[in-house]
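Asker: Starting from these lines, generate the structure:
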Amino acid sequence: MIVRVIDDWWGRPVTGLLNRLYLNHFHDTSLIAESRDGELAGFVIGFMSPSRPDEAYIHFTGVAPHMRRSGLARSLYEQFFAMAREEGRTTVKAVTSPHNNRSIRFHKAMGFDCSEPMIGYDGPEQDRVVFARAL
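Answerer: Predicted coordinates for the structure are as follows:
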């Protein structure tokens, strides 16, 4: 369901960022929102870090273009924060491209601290901004 729409939602190919591994292994800690007519409205793919017991991580988030600015992303994040707290996590982290201004604004509005662009974070020419939010 998700991979059918995300390229359209982003306006560019991004399905490679969300391979099946995340959906197979982290579905218990990921969230899906549907519209009244049963269509996908938004999602958060996240997990509790198995290596860092204080951290949870949001890997991929999407909201249908017609649902943006409706509060849906905020609601999904708040639900994820609640799950993370229940699991004893004290920090939620995420990353984005330094060019993704919409994501940077959203995460700052949600109370995340935002790093300066980290050159080569995900490999050559794969710079990232790192977000962290205390719970």
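
Asker: all contacts plus neighbour counts: C-alpha atoms, from now on.
Answerer: OK.

Asker: tell me the contacts of A132?
Answerer: Applying CA atoms under 8 Å, 6 or more residues apart in numbering to A132 gives the contacts T91, V92, K93, A94, F112, D113, C114.

Asker: ugh, wrong one, S115
Answerer: Contact analysis of S115 by CA under 8 Å, 6+ apart lists V129, V130, F131.

Asker: List only buried entries from the contacts of A132.
Answerer: Among the contacts of A132, those buried by neighbour count (16 or more other CA atoms under 10 Å) are T91, V92, K93, A94, F112, C114.

Asker: Pull the residues that contact the longest helix anywhere in the chain.
Answerer: With secondary structure taken from DSSP state H, the chain has its longest helix at helix 72-86. With contacts defined as CA under 8 Å, 6+ apart, helix 72-86 is touched by 29-31, 33, 42-44, 46, 48, 56, 61-63, 90, 92, 110, 135.

Asker: again, only using 10 Å
Answerer: 29-33, 41-49, 54-58, 61-64, 67, 71, 87-92, 106-107, 109-110, 133-135 (CA atoms under 10 Å, 6 or more residues apart in numbering).

Asker: how many neighbours does G120 have?
Answerer: 11 (other CA atoms under 10 Å).

Asker: follow-up on the earlier one: now, which of the buried ones among the contacts of A132 lie within helices?
Answerer: The helices, defined by DSSP H, take in nothing from the buried ones among the contacts of A132.

Asker: let's see this one next to it:
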Amino acid sequence: MTAAQADLPTDLQAQFLEMPVGLRLDSPAVADGAAIWRIARDSKVLDLNSSYSYLLWCRDFAATSVVARDAGGEAVGFITGYIRPERPDTLMVWQVAVDHDQRGRGLAGALLDGLTSKVAAGRALSTIETTIAPSNTASERLFLSYARRHGASVERRVLFDAGLFPDDGHEPEVLYRIGPLGS
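Answerer: Okay, the predicted model is just below:
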């Protein structure tokens, strides 16, 4: 067991969608930063941040993030998130990505259920938030499915209009607010 695994509740497996065969849920470690950066880059849909930012994320936000590991211990999917400072009962999901060869197995849903179970084990958690670009139908399906599984409603509104982004061609980011969370 790694130090990162030690902070996961022992009964977590029973609290979320079943992990695909051969994969396990874990907390990220700094050593996962490069793999997480690569998975984000290869997704071709996420805004790619600097490799340095993923190293920092794995160090500073491991408690509110998860990775999926294959049998060899390599990261094959991840979700990064953080608790909103002004809303301590709200988990903001920042990025979700799964290696191409792991897609279509329900891994993203299992990671999302695992992450929210992990975070809720240590605090009152009533809401998750995320932003989704209008063209990202896979993320929309993921989060709407999550809301249905947890008996939660979904509110949507544009959080950041396209004109706020300094790079050309960036779509608006629509805020999905999911809650209150049930089972």
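
Asker: rewinding a little: mark which of the contacts of helix 72-86 of structure 1 are buried, thanks.
Answerer: For those, a burial check counting by 16+ other CA under 10 Å picks out 29-33, 41-48, 54-58, 61-64, 89-92, 107, 133.

Asker: Tell me which entries of those residues lie within strands.
Answerer: Within these, residues falling in strands by DSSP state E are 31-33, 41-48, 55-58, 61-63, 91-92, 133.

Asker: of all the contacts of A132 of structure 1, which two lie farthest apart?
Answerer: Among the contacts of A132 of structure 1, the pair separated by the greatest distance (CA to CA) is T91 and C114, at 13.4 Å.

Asker: Next, show the common contact partners of those two.
Answerer: Residues within reach of T91 of structure 1 and of C114 at once, by CA under 10 Å, 6+ apart, are A132, R133.

Asker: helices or strands next to the helix or strand L56 of structure 2 falls within in the packing?
Answerer: Per DSSP states H and E, L56 of structure 2 falls inside helix 51-60. Helix 51-60 of structure 2 makes packing contacts with helix 33-43, strand 75-84 when contacts are defined by 3 or more CA pairs under 10 Å, 6 or more residues apart in numbering; DSSP states H and E.

Asker: Flag every buried residue along the first one.
Answerer: Neighbour-count burial for helix 33-43 of structure 2, counted by 16+ other CA under 10 Å, picks out G33, A34, A35, I36, W37, R38, I39, A40, R41, S43.

Asker: Check which helices and strands it sits against.
Answerer: helix 51-60, strand 75-84, strand 87-98.

Asker: Any chance of the ones you listed in TSV with distance to Q5 of structure 2 as columns?
Answerer: Putting the helices and strands packed on helix 33-43 of structure 2 into TSV (distance: least, CA to CA, whole Å) gives the following:
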stretch	distance to Q5 of structure 2
helix 51-60	13
strand 75-84	13
strand 87-98	20
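
Asker: that older thread, can you put the helices and strands packed on helix 51-60 of structure 2 in JSON lines and add distance to L55 of structure 2?
Answerer: Putting the helices and strands packed on helix 51-60 of structure 2 into JSON lines (distance: least, CA to CA, whole Å) gives the following:
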{"stretch": "helix 33-43", "distance to L55 of structure 2": "4"}
{"stretch": "strand 75-84", "distance to L55 of structure 2": "12"}
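
Asker: can you tell me the helix or strand for the residue lying farthest from the centre of structure 1?
Answerer: Residue farthest from the centre of structure 1, counting by CA atoms, centre = their mean, is D37 at 24.0 Å. Counting by DSSP H and E, no helix or strand carries D37 of structure 1.

Asker: Show me what T29 of structure 1 aligns to in structure 2.
Answerer: Counting by TM-score structural alignment, T29 of structure 1 lines up with T64 in structure 2.

Asker: what sits against that match?
Answerer: So T64 of structure 2 contacts 27-28, 57-58, 79-83, 91-93, 115-116, 118-120 (CA under 10 Å, 6+ apart).
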